[in-house]
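Asks: My questions are about this predicted structure, shown below with the sequence.
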Amino acid sequence: MSTETDTSDMTEGSEPAFGRVSRSKDVAFRWLTLAAALLGIVALAALLANVAVDAVGWLTWDFLTGMPSFSNPYDAGFYPAIVGSIALMLLIALITFPLGVGAAIYLEEYASDGYLTRFIQLNIANLAGVPSVVYGLLGLGLFVGLLNLGFGTLLVAGFTVSLLILPIVIISAQEAIRSVPDSQRQASYGMGATKWQTIRNVILPRAMPGILTGTILALGRAIGETAPLIMIGAPTAVFGVPNSLFSKVSAMPMQIFTWADRPEMEFQYGVVAAGVVTLLVILLSINSIAILIRNRYQRRT
């Protein structure tokens, strides 16, 4: 009797009440998430447009190839900071990529699932959230105080910032390796391959796009870091490009931070805006190159 009553309440082409409520919530949630995405995109676009407008007239060839100045904004140059940041990024990539991928391979493919491995995993996850100034203090105490590699050198800056992003690279590489189906490992072993041959020929090629994605995000964070460089005594500006690992080095964020602290309005708006636009262009260029390399691995697999 109750079944007949329930079915009589629904006419042809109608839907149950819970279906209508569910669909309404789905539409509302979709529009809510769209608004959240548009809010972030519009705010970022407005900020970038404002900076780009302020950089008009200041972002010139003389600015890109000149030496820094703190007295006359019209003579300010960005060349040593640009070269220093690029050299620093290359050194960081050379340090963090093999160390991060190697640690991830060991933890995922070789280490047993014991208390020690879980303890290491927990600490790596915690280190990924440590503030950057703490890594600056670590670099100051370890590389400058203990190893005596010098204040503000390219080598010290590279090691310090590498420690900062190394946990991020390890975690992203672990997730990429973990995403490779176990059936492919077993198929490789079934054909007589060794552990290393399976890792080299099966796991790494399929995990490489994910590994590169995590590395790209980590390097994007590294290029904008200022606090670790301040803590290790990196100069606010240098008047020459680094010619060795023990040369003093400055970076674009350090130079921009110093210009923003100047009392002249031309420094605070025009020169700083030109430096920010240059930093963004170089960051996007490095990311684009890394994305092209990642896409090549995706096509191969």
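Replies: Structure's in. What do you need? Numbering: from 1, shown residues only.

Asks: contacts and neighbour counts: CA atoms only from here.
Replies: Fine.

Asks: what secondary structure does residue 274 sit in?
Replies: When classified by DSSP: H, G, I helix; E, B strand; the rest coil, residue 274 comes out as helix.

Asks: separation between the nearest residue to it once chain neighbours are set aside and residue 44?
Replies: In space, and not counting its chain neighbours, residue 274 is closest to residue 55: 4.6 Å by C-alpha to C-alpha, 6 or more residues apart in numbering. Using C-alpha to C-alpha, to the nearest Å, one obtains 17 Å as the distance from residue 55 to residue 44.

Asks: Can you pick out the residue with more neighbours from the two?
Replies: The neighbour comparison of residue 55 against residue 44 (other C-alpha atoms under 10 Å) goes to residue 55, with 21 against 12.

Asks: For residue 98, the count of nearby residues, please.
Replies: Residues near residue 98, counting by other C-alpha under 10 Å, number 13.

Asks: Which of the helices or strands spans it?
Replies: Here residue 98 sits within helix 79-105, counting by DSSP states H and E.

Asks: Can you work out which other helices and strands pack against that helix?
Replies: Packing partners of helix 79-105 (3 or more C-alpha pairs under 8 Å, 6 or more residues apart in numbering; DSSP states H and E): helix 61-65, helix 154-178, helix 204-222, helix 252-260.

Asks: try 7 Å this time
Replies: helix 154-178, helix 252-260 (3 or more C-alpha pairs under 7 Å, 6 or more residues apart in numbering; DSSP states H and E).

Asks: In JSON lines, list those helices along with distance to residue 214.
Replies: Listed next are those as JSON lines, based on distance: least, C-alpha to C-alpha, whole Å:
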{"stretch": "helix 154-178", "distance to residue 214": "5"}
{"stretch": "helix 252-260", "distance to residue 214": "22"}
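
Asks: hold the first one in mind and look at this next one:
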Amino acid sequence: MSQQSSLAKKKRRNQNIAFGIFTFTSYAIVALLFVILAFIVIKGIGVISWEFITEMPKNGMTEGGIFPAIVGTLCLVLVSMVFAFPVGVLAAIYMNEYVKDGWIKKIIKQMTNNLAGVPSIVFGLFGMSLFVNKMGFGDSILAGGLTLGLLVLPIVIRTTEESLKAVDDTFRQASYGLGASKWETTSKIVFPIAFPNIITGLILSVGRVSGETAPILFTVAAYFLPKLPTSIFDQAMALPYHLYVISTSGTNIEASRAMAYGTALVLIIIVLISNLLANALRKYYGNKVKTN
């Protein structure tokens, strides 16, 4: 009995140590996030004003506002999501619901994983070659949005696939038992149940697209363009590239640095608002699935 008691105490001690390490790591990550956010807020809050958000940039972007960059970023996010979300969701549905387990499915998954690991600058070069030059879109919001859509496509596919896998097979079997076809089961039963979790891919994609610089550098971003785009075939400023330019410019360093922190804060706020809206959408559809 004494030996069993000592073994039980040792297991509890090891368990408490492991839980302590996990807890410390979790709180350390949260604390690091708050430190980064606090640093950006402290440095950038003094620059934020109505004029900074709504005016055009002036004097080599050391004065004025960042309104064109905000509009350009939102346009790029919208175009990329309109492309990536439907394509990624449909691809994941095909792989999870229609393709049987085998070497074809393994190859598709492996290629998706490899695509997720490709550096973003490679996507930028590919987008420039295909959308800008080959397809004749030029440096435009359409070319940049499609390039960013390709960049986040693996994220949408993987999150959607995992969401579909999480749906209990009893729902599928019950639907088949009632005489529903494969497509009816997928579209009316499986997809609505998985949709709240599928939105997670949308949240991650919006955050990734909003902060990318390399792909838009080759496909859409303009150095200084104090006007708003009028169509998806126009060039546009974007917050990540704007932040890069004013951070590395050699003129009026203090003013540029202050605007850089302000731009970073605005970018974080846009991503935060987008995530909150997506989370609200996920909660709405989650409650709708529960009530149904």
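Replies: Perfect, thanks for sending it. Here the structure is a predicted model, which is why all the values come from computation and not from measurement.

Asks: follow-up on the earlier one: can you tell me what part of structure 2 the helix holding residue 98 of structure 1 aligns to?
Replies: Mapped onto structure 2 using TM-score structural alignment, helix 79-105 of structure 1 covers residues 67-93.

Asks: same question, stretch 277-291 of structure 1
Replies: Going by TM-score structural alignment, stretch 277-291 of structure 1 sits over residues 265-279 in structure 2.

Asks: What of stretch 157-177 of structure 1?
Replies: Under TM-score structural alignment, the match for stretch 157-177 of structure 1 in structure 2 covers residues 144-164.

Asks: how big's the offset between the matching stretch and structure 1?
Replies: Mean deviation of stretch 144-164 of structure 2 relative to structure 1 after superposition (mean C-alpha distance after the TM-score superposition for structure 1): 0.6 Å.

Asks: List the buried residues for that stretch?
Replies: 144-161, 163-164 (16 or more other C-alpha atoms under 10 Å).

Asks: And stretch 49-57 of structure 1, by the same measure?
Replies: For stretch 49-57 of structure 1, burial by neighbour count (16+ other C-alpha under 10 Å) applies to 51, 52, 54, 55.

Asks: Export these to TSV and append columns for secondary structure and distance to residue 78 of structure 1.
Replies: Formatted as TSV, these follow (DSSP: H, G, I helix; E, B strand; the rest coil; distance: C-alpha to C-alpha, whole Å):
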residue	secondary structure	distance to residue 78 of structure 1
51	helix	17
52	helix	17
54	helix	17
55	helix	13
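
Asks: Export those residues to TSV and append columns for distance to residue 28 of structure 1.
Replies: TSV is the format used below for the buried residues of stretch 49-57 of structure 1 (distance: C-alpha to C-alpha, whole Å):
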residue	distance to residue 28 of structure 1
51	35
52	36
54	39
55	40
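
Asks: who's in contact with residue 253 of structure 1?
Replies: Going by C-alpha atoms under 7 Å, 6 or more residues apart in numbering, residue 253 of structure 1 touches 224, 225, 226.

Asks: Inside strands: which ones of the residues you listed?
Replies: Among those, DSSP state E puts none in strands.

Asks: Out of those residues, which is nearest to residue 276 of structure 1?
Replies: Residue 276 of structure 1 has its nearest neighbour among the contacts of residue 253 of structure 1 in residue 224, at 10.3 Å by C-alpha to C-alpha.

Asks: quick one: contacts for the aligned partner of that closest one in structure 2?
Replies: When structure 2 is aligned by TM-score structural alignment, residue 224 of structure 1 is paired with residue 211. By C-alpha under 7 Å, 6+ apart, the residues touching residue 211 of structure 2 are residue 240.

Asks: Swap in 8 Å and give it another go.
Replies: 239, 240, 267 (C-alpha atoms under 8 Å, 6 or more residues apart in numbering).

Asks: so how far is residue 61 of structure 2 from it?
Replies: 19 Å.

Asks: Just give me the match in structure 2 for residue 257 of structure 1.
Replies: By TM-score structural alignment, residue 257 of structure 1 lines up with residue 244.
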